[in-house]
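S.K.: Here you go, sequence then predicted model.
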Amino acid sequence: MTESLLRERMAIFGKSLYDRGYLHGSSGNISVRLEDGFLVTPTNSCLGFLDPGAIAKLDLSGRHLSGDKPSKEAFLHVSVYQARSNSQAVVHSHSTHSVALSCLQAADPTDLLPPITAYGVMKIGKLPLVPYYRPGDPALAAAVQETATDHSAVLLANHGPVVAGRSLEDAIWALEELEETAKLHFLLEGRPTRLLTAAQVGELNRVFPS
């Protein structure tokens, strides 16, 4: 896929996420890996109104090459790409239910969501919590890189999800699945719930390896 077409698709998916409430204001960012670097949405931009030509281009170390000034959280994307060689796109959002989950005291910070649905297991897997750092803190990069090595989706404490995928579509759909699973988690809270068994989760992991 050409760089021009990737820029167009980033704008299309950004608008889709914004229109459906997964993003708000100027929050969130999207990136796509290229052979010589990656594209990332600009800082202080609303993803519902992206200009494809203004999307920033960075080299693999995160150095700004062209386009508008990149998101101040571009280092998160660099960290994920360095940790996950097979990931071709990364999405970060402040989706309401995912952020709410990131603010709760976690019984198990290595896996924040129970196995509610098959697609939650298939598209998200275990969801670990990355400790809180202020937005833009470079120290967050090392924490995300360490956690992302074994997980395609992580949740930043009191902040929101960072989700990687083998394509832009995969990353977007996994982010949406995470937000909807978090919503289900809160809807079912306090009710007798039939979760997937360990055997059922194991079967999904065997049949649909990440």
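M.R.: That came through fine. Everything quoted here is computed from the prediction, not taken from an experiment.
S.K.: Could you use CA atoms for every contact and neighbour count after this?
M.R.: Will do.
S.K.: secondary structure class for the closest residue in space to Y119 that isn't next to it in sequence?
M.R.: By the measure of Cα to Cα, 6 or more residues apart in numbering, the closest residue to Y119 outside its immediate chain neighbours is E177, 7.4 Å from it. Three-state assignment for E177 (DSSP: H, G, I helix; E, B strand; the rest coil): helix.
S.K.: show me what contacts E177?
M.R.: E177 makes contact with 119-120, 123-124 under the criterion Cα atoms under 8 Å, 6 or more residues apart in numbering.
S.K.: Pull out the buried residues from those.
M.R.: Neighbour-count burial (16 or more other Cα atoms under 10 Å) applied to the contacts of E177 gives 120, 123-124.
S.K.: Just the closest of these to A198, please.
M.R.: G120 (14.0 Å; Cα to Cα).
S.K.: Which of the helices or strands spans the closest one?
M.R.: helix 118-123 (DSSP states H and E).
S.K.: Which parts of this protein are strands?
M.R.: Assignment of strands within the chain using DSSP state E yields the ranges 29-34, 37-40, 56-58, 64-66, 89-92, 129-130, 153-156, 160-165.
S.K.: Show me where the chain has its helices.
M.R.: Secondary structure of the chain by DSSP state H: the helices cover 3-19, 74-83, 96-103, 118-123, 139-148, 168-188, 198-207.
S.K.: Next one for the comparison:
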Amino acid sequence: MSYAPFTAAARQTAQQLAGISRTLYERGWMPGTSGNISVRLPDDPSRALITASGRDKGELTARDVVEVDARSGRSSRPGQARPSAETSIHAAVYRVTGARAVIHSHSPYATVVAHRVAARDAVASLRVERFELLKGLGLKDPAAMELPVFPNWPQVQRIAEDVAAHLTAGGEGPPGLLLADHGITAWGDSLGQAKNRLECLESLCQLLVLSRSELPVSRA
């Protein structure tokens, strides 16, 4: 894609996005072409940059991102590469939460937890409490959280609709969610904050797995 129409701020943002992608790849959280990252443009938050579909996250550069409408997920520039297949989920988070960055990864412990606790056709809820890392999520009450776990429907738009409905009804929930057999999505006011929250959520899932205790789950 050509950078000519992009502002200097957008080019810098694309480079930051690509750098985080490579970091998460090196951790084993975005193997191959899996995972996706988006961020609202600093000079126009109605638009966002997101990783293009099918790109190797370990080799991602600023040229491997595309521009979309932040609220709809539709491509906003002709002739671009195809946006990530999960762009509609990012757009759902942006519409409801006002976040400025969203990261989805296939980090191993979150994926294992999502595999264990997910319901087949309804949103499940995983209660996490007492761990000090909860304080890293910006929760109103950092003593505990109910982490939603969504079915991984083959139709991504259906997942996005579930996410939007849950976030709209859920009030002050955690800045993240799990997808059955699929991984974790986290968001924040910046790429840095979204990455930090992703790390906290993955570490909390790791602690739950290592504790070998029964996972406290409720299902709708």
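M.R.: Thanks, I have the structure now. Quick caveat, the model's predicted, so the values are computed rather than measured.
S.K.: TM value for the aligned chains?
M.R.: Once superposed, the chains reach a TM-score of 0.81 (TM-score structural alignment, normalised by the length of the first structure), with 189 aligned residues with a Cα RMSD of 2.3 Å.
S.K.: Compile the helices of the first structure into CSV and extend it with columns for distance to R63 of the first structure.
M.R.: Putting the helices of the first structure into CSV (distance: least, Cα to Cα, whole Å) gives the following:
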stretch, distance to R63 of the first structure
helix 3-19, 18
helix 74-83, 10
helix 96-103, 29
helix 118-123, 31
helix 139-148, 15
helix 168-188, 21
helix 198-207, 37
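S.K.: among those, which is the most enclosed?
M.R.: The highest mean neighbour count among the helices of the first structure, using mean count of other Cα atoms under 10 Å, belongs to helix 74-83: a mean of 24.
S.K.: In a markdown table: the strands of the first structure, plus distance to Q145 of the first structure and mean neighbour count.
M.R.: Formatted as a markdown table, the strands of the first structure follow (distance: least, Cα to Cα, whole Å; neighbours: other Cα atoms under 10 Å):
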| stretch | distance to Q145 of the first structure | mean neighbour count |
| --- | --- | --- |
| strand 29-34 | 16 | 26 |
| strand 37-40 | 17 | 25 |
| strand 56-58 | 18 | 24 |
| strand 64-66 | 20 | 16 |
| strand 89-92 | 13 | 27 |
| strand 129-130 | 10 | 24 |
| strand 153-156 | 10 | 26 |
| strand 160-165 | 11 | 27 |
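S.K.: Make a markdown table out of these and add distance to A106 of the first structure.
M.R.: What follows is these, written out as a markdown table (distance: least, Cα to Cα, whole Å):
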| stretch | distance to A106 of the first structure |
| --- | --- |
| strand 29-34 | 26 |
| strand 37-40 | 31 |
| strand 56-58 | 35 |
| strand 64-66 | 37 |
| strand 89-92 | 21 |
| strand 129-130 | 8 |
| strand 153-156 | 12 |
| strand 160-165 | 15 |
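S.K.: Contacts only, for the corresponding residue of the first structure for L167 of the second structure.
M.R.: Superposed on the first structure with TM-score structural alignment, L167 of the second structure falls opposite A148. With contact set as Cα under 8 Å, 6+ apart, A148 of the first structure has these partners: 80, 83-84, 154.
S.K.: which of these lies closest to K72 of the first structure?
M.R.: V80 (15.1 Å).
S.K.: Verify the stated contact: that closest one with V144.
M.R.: Yes: with contact defined as Cα atoms under 8 Å, V80 of the first structure reaches V144; the gap is 7.0 Å.
S.K.: And the residue nearest the centre of the first structure?
M.R.: V163 (2.3 Å; Cα atoms, centre = their mean).
S.K.: Now the equivalent of it over in the second structure. Nearest residue, chain neighbours left out?
M.R.: In the second structure, V163 of the first structure lines up with A186, judged by TM-score structural alignment. The shortest distance from A186 of the second structure to any non-neighbouring residue, by Cα to Cα, 6+ apart, is to G176 (4.1 Å).
S.K.: now A174 of the first structure: how far from V80 of the first structure?
M.R.: Distance, A174 of the first structure to V80 of the first structure, using Cα to Cα, to the nearest Å: 15 Å.
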